[in-house]
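Asks: here are the coordinates; sequence isn't available:
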């Protein structure tokens, strides 16, 4: 199938790019064909974010979004930033809150619902959207430029042979292909490696975000209340923090982010999140309530210093596939939308010039001249300071943001990828986490159940190992098997064979597509590849 522009990923970046292309084409009385591929069974099925949304980019894209019914229903009414000890919570004075933690004018949203609405706007403009079709392979022209993508075959059995419902994948060719798969995109990662787009850049940094949706006692519900915390239950050396946002309809979203540069292999981000909910300042909101949904997703957090080169022959990286998230603001949806719009402008210019498969050189120029670049520049040192410890990080972030307003005469860098940061288990004592109570805290499998995760049982396992011996010989022997702890879905477990030997069991049907294993595995032996389209979680209102 031939298109002018192929977009991989139906999130805020991909859909905004598609909408902008159609808007620009219509303004010039031109017809530009656009297709969006989305691996989730429907738009928004795999979309997971906090989320507090800055509507700035959306207003630029669709100025009358309120009249068109965009689901931004809950304006932020109050910001609280708490420093937690095990039993106490200390509220930061409002006057000491840097601008990045101030959310006046923003909205508490379900990003999945916003994505579904964006999909409706895109289809109304003539964008073709194919949910349930996973782009599994990058296609190249003879000159080395990207030609498009191929979707995965459907109905393949575990042994790789076609099953009774086998369906061949399809090729989608585009004059330009935009990759908008989200953090650690499967194909984006390949493109970055092929064209060396990260050469001379800081390694990308990631966090794992784990989130639950609760319905709480109406007496405790404060629509628009935004709470962030730092400190307990993590130690002061480990980067991380929480969010608790009050939506409409007596619902709150609660989540925890742990930087994947942590050193202790016994640490479990999932268990830290469960512990966090037991803090007196947090549990008071949840007690008497009901947990509705659960999900997890890696986020790109390296910021400006880790952004790869954005373009390559035949396409570009947008949204979190590149890493546009502003970690200091804990926001990425506005940045994803803006990056998609800028790439769309560059693509339309090229198409109207009758160019194809070359570099969209005006995209990075447009980015550098945009408010998004300015915003990321101001935020460039925050994650780097906070990664140096909670207390030093808090002091230096205050100096950087309050005194220098993000314009300090220095730029911090980091030199190690997250998978390089894990230390041997012999350096640490195991962490004993409390057992879940089934009311406030829960085990992984009950959590995966309410994420509505499903994969065709007999399909090939999409969590692949370069070397089947490394999990036991290296990861278990040296790092005490960290994959059984960093995975928030119970995919990896070490079991004994009949001969009493250890082996790694991969429960791929549990996978919520968070990509943490692909990022944190210390030897980079685990490679996440695209499963059959339509598989994975199905997040409602997340």
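Replies: Yes, it's here. Nothing here was measured: the structure is a model prediction, and the numbers come from that model. Numbers count the residues shown, from 1 in each chain.

Asks: Only C-alpha atoms from now on, for both contacts and neighbour counts.
Replies: OK.

Asks: How about the contacts made by residue 300?
Replies: By C-alpha atoms under 8 Å, 6 or more residues apart in numbering, the contact list for residue 300 reads 183-184, 204-207, 320, 323-325.

Asks: of all those residues, which two lie farthest apart?
Replies: 207 and 324 (13.8 Å; C-alpha to C-alpha).

Asks: Quick check, residue 537 in contact with residue 451.
Replies: Yes - between residue 537 and residue 451 a contact is recorded at 5.6 Å, counting by C-alpha atoms under 8 Å.

Asks: and for the two, which residues touch both?
Replies: Joint contacts of residue 537 and residue 451 (C-alpha under 8 Å, 6+ apart) are 295, 512.

Asks: who's in contact with residue 222?
Replies: So residue 222 contacts residue 246 (C-alpha under 8 Å, 6+ apart).

Asks: Next: residue 251.
Replies: Residue 251 neighbours (C-alpha under 8 Å, 6+ apart): 213-216, 221.

Asks: could those residues be laid out in JSON lines, adding secondary structure and distance to residue 491?
Replies: Formatted as JSON lines, the contacts of residue 251 follow (DSSP: H, G, I helix; E, B strand; the rest coil; distance: C-alpha to C-alpha, whole Å):
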{"residue": "213", "secondary structure": "strand", "distance to residue 491": "22"}
{"residue": "214", "secondary structure": "strand", "distance to residue 491": "24"}
{"residue": "215", "secondary structure": "strand", "distance to residue 491": "28"}
{"residue": "216", "secondary structure": "coil", "distance to residue 491": "30"}
{"residue": "221", "secondary structure": "coil", "distance to residue 491": "35"}
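
Asks: Show me the helices in the stretch 201-350 of the chain, by range?
Replies: In the stretch 201-350 of the chain, the helices defined using DSSP state H, counting those that start in this stretch lie at 269-276, 280-286, 333-352.

Asks: out of these, which comes closest to residue 64?
Replies: That would be helix 333-352 among the helices of the stretch 201-350 of the chain, by C-alpha to C-alpha, at 15.7 Å.

Asks: Against that first model, consider the following:
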């Protein structure tokens, strides 16, 4: 199938790009055909974010979003920020000492999945073709090195990749004059394109976090719609950094989550179990006690910011959103920046098509538009935020960021750099302290398997494993003796296990059926031996409103 533009991923950046393309075509009285391919079973099924949402990009895309019924129902009423010194102690940080980027006046607490569903409806109303349930497997690249679209994965193949009788459907070529990749953090094809075109040759190492999140229905007497709670400190520390969030939505619901920086050093650390014990802290338990857990999920986030951005374009296309890495870590927000990057790319593509260009060239207008936009200015002002926390720790780094953001407006005359990749930060197990996690109580804390059940994750069992080991021996011959094989802990879904067999030998087991597509294994494996590739379309989590 041939289109003017193919977009991979129906997240905020991909859908914003699609909508903007159609708007620009209508304004010019021309037709631009746009296709969006989405690996989730429906738009929004794989979307997970906090999320406190800034409307800046949405205001530009659909100024009448309120009249159109956009699902922004809970304006922020208050920010509470705590430093947790231990499992029972906390200090609330006065608003004056909080970097202004973390103040949320005028923002909304939302379900990003539901916003994407709404954006999908707007896109279809504008004439965009959206194909959920189809996973883009690889980029179509011609002999001249030009991206010409994508190929979707085959459906109905067995574990050995052989067609199943009566069930096999070969992948399709979706060809485009321009292709935009909006796969989210650590996009499978985006990763390949960055390597093939050396897009990161001048960038700092990208940095990541793993966000683990739950939705709860709580006691109405403890519910404060619009309340935003953030914490730093316990159960994490400067060697194993991160922070938490607890946001009060409508309908007596709260979302609660922990973001663990994937630069953590202790191989015994389990982000999932840190999250479970975090919920027992009185600051958090106060809201959750007596409530009911409704949903669970996890997803990696790109947090390197401006310093880690790869080159944005290559012949025939561009990276947008978290495939590019536009999250503003100083705000802990990436939705409005992802949307804006998609809109900027759409403007460049529309200009090229309306000028009669036939595609396959470099979209230099996208780069120029980005550098002239508020998106670049915002990322520039926050460029030191993450590096300061990595270099100086939570307290000193927080003090630096307060001065940088509140006094200098993010325009200090120097830039901090952090070029050590996250997978290289683990210390050997022999030099690390073992962590003993308490058993879940079934009230505030839970085990992995019951959590994965709440994510509605499902994969066709008879298909090739989508978690590829470059060397199947590495987990037991290298990672186990050196790091006590951290995959069995960093995965928040119980995908990886080291199983001791009856004869005493150990076996590395991959439970691919559990995978929630968070991409942590692709990022954190110390040997960089695991590659996440898309399973059959529609596989993975089915988040209702994450």
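Replies: Ah, there it is. Only a predicted model underlies this, so the values are computations on that prediction, with no experimental measurement involved.

Asks: Where does the aligned residue in the second structure for residue 387 of the first structure fall, secondary structure wise?
Replies: When the second structure is aligned by TM-score structural alignment, residue 387 of the first structure is paired with residue 390. In the assignment (DSSP states H and E), residue 390 of the second structure maps to helix 385-402.

Asks: Tell me which other helices or strands the helix or strand just after that helix touches.
Replies: Downstream of helix 385-402 of the second structure, the next assigned helix or strand under DSSP H and E is helix 448-454. Using 3 or more C-alpha pairs under 8 Å, 6 or more residues apart in numbering; DSSP states H and E, the elements in contact with helix 448-454 of the second structure are strand 292-302.

Asks: average offset between the strand it packs on and the first structure?
Replies: After superposition onto the first structure, strand 292-302 of the second structure sits on average 0.2 Å from its aligned residues (mean C-alpha distance after the TM-score superposition for the first structure).

Asks: Report the inter-axis angle for that strand versus helix 271-278.
Replies: Angle, strand 292-302 of the second structure to helix 271-278, by axes from the mean of the first three to the mean of the last three C-alpha atoms, to 10 degrees: 130 degrees.

Asks: which residues of the first structure does strand 292-302 of the second structure align to?
Replies: The aligned range for strand 292-302 of the second structure is 290-300, by TM-score structural alignment.

Asks: List the buried residues of that stretch.
Replies: Of the residues in stretch 290-300 of the first structure, 291-300 count as buried by neighbour count, 16 or more other C-alpha atoms under 10 Å.

Asks: what's the answer for stretch 59-75 of the second structure, then?
Replies: 61-62, 70-75.

Asks: what's the answer for stretch 195-209 of the first structure, then?
Replies: 197-198, 201-209.

Asks: cool, and stretch 480-494 of the second structure?
Replies: Those would be 480, 482-494, for stretch 480-494 of the second structure by 16+ other C-alpha under 10 Å.

Asks: Please list the outside residues in contact with that stretch.
Replies: Everything outside stretch 480-494 of the second structure that qualifies as a contact, by C-alpha under 8 Å, 6+ apart, is 212, 267-272, 298, 426-430, 448-449, 451-452, 475-476, 479, 495-498, 511, 514-516, 520-521, 524-525.

Asks: Quick check: the closest residue to residue 52 of the first structure other than its chain neighbours vs residue 72 of the first structure, distance?
Replies: Distances taken as C-alpha to C-alpha, 6 or more residues apart in numbering put residue 108 closest to residue 52 of the first structure, at 4.5 Å, once the chain neighbours are dropped. According to C-alpha to C-alpha, to the nearest Å, residue 108 of the first structure stands 7 Å off from residue 72 of the first structure.

Asks: so where do the strands sit in the stretch 101-250 of the first structure?
Replies: Listed in chain order, the strands of the stretch 101-250 of the first structure (DSSP state E, counting those that start in this stretch) span 107-108, 128-131, 135-140, 146-151, 154-156, 162-167, 171-179, 206-215, 225-231, 240-246.

Asks: got a list of contacts for the last one?
Replies: By C-alpha under 8 Å, 6+ apart, the residues outside strand 240-246 of the first structure that reach it are 50-52, 108, 221-231, 234, 252-259.

Asks: Assign residue 522 of the first structure to helix, strand or coil.
Replies: coil (DSSP: H, G, I helix; E, B strand; the rest coil).

Asks: show me what contacts the aligned partner of it in the second structure?
Replies: Residue pairing (TM-score structural alignment): residue 522 of the first structure is matched to residue 526 of the second structure. Contacts for residue 526 of the second structure (C-alpha under 8 Å, 6+ apart) come out as 423-424, 426, 479.

Asks: Make JSON lines from those and add neighbour count to it.
Replies: Shown next, in JSON lines, are the contacts of residue 526 of the second structure (neighbours: other C-alpha atoms under 10 Å):
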{"residue": "423", "neighbour count": "20"}
{"residue": "424", "neighbour count": "15"}
{"residue": "426", "neighbour count": "23"}
{"residue": "479", "neighbour count": "20"}
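
Asks: Distance of the most centrally placed residue in the second structure relative to residue 538 of the second structure?
Replies: Computing the C-alpha centroid of the second structure and ranking residues by C-alpha atoms, centre = their mean puts residue 301 first, at 3.8 Å. Residue 301 of the second structure sits 22 Å away from residue 538 of the second structure, going by C-alpha to C-alpha.

Asks: buried ones in stretch 168-177 of the second structure?
Replies: 171, 173-177.
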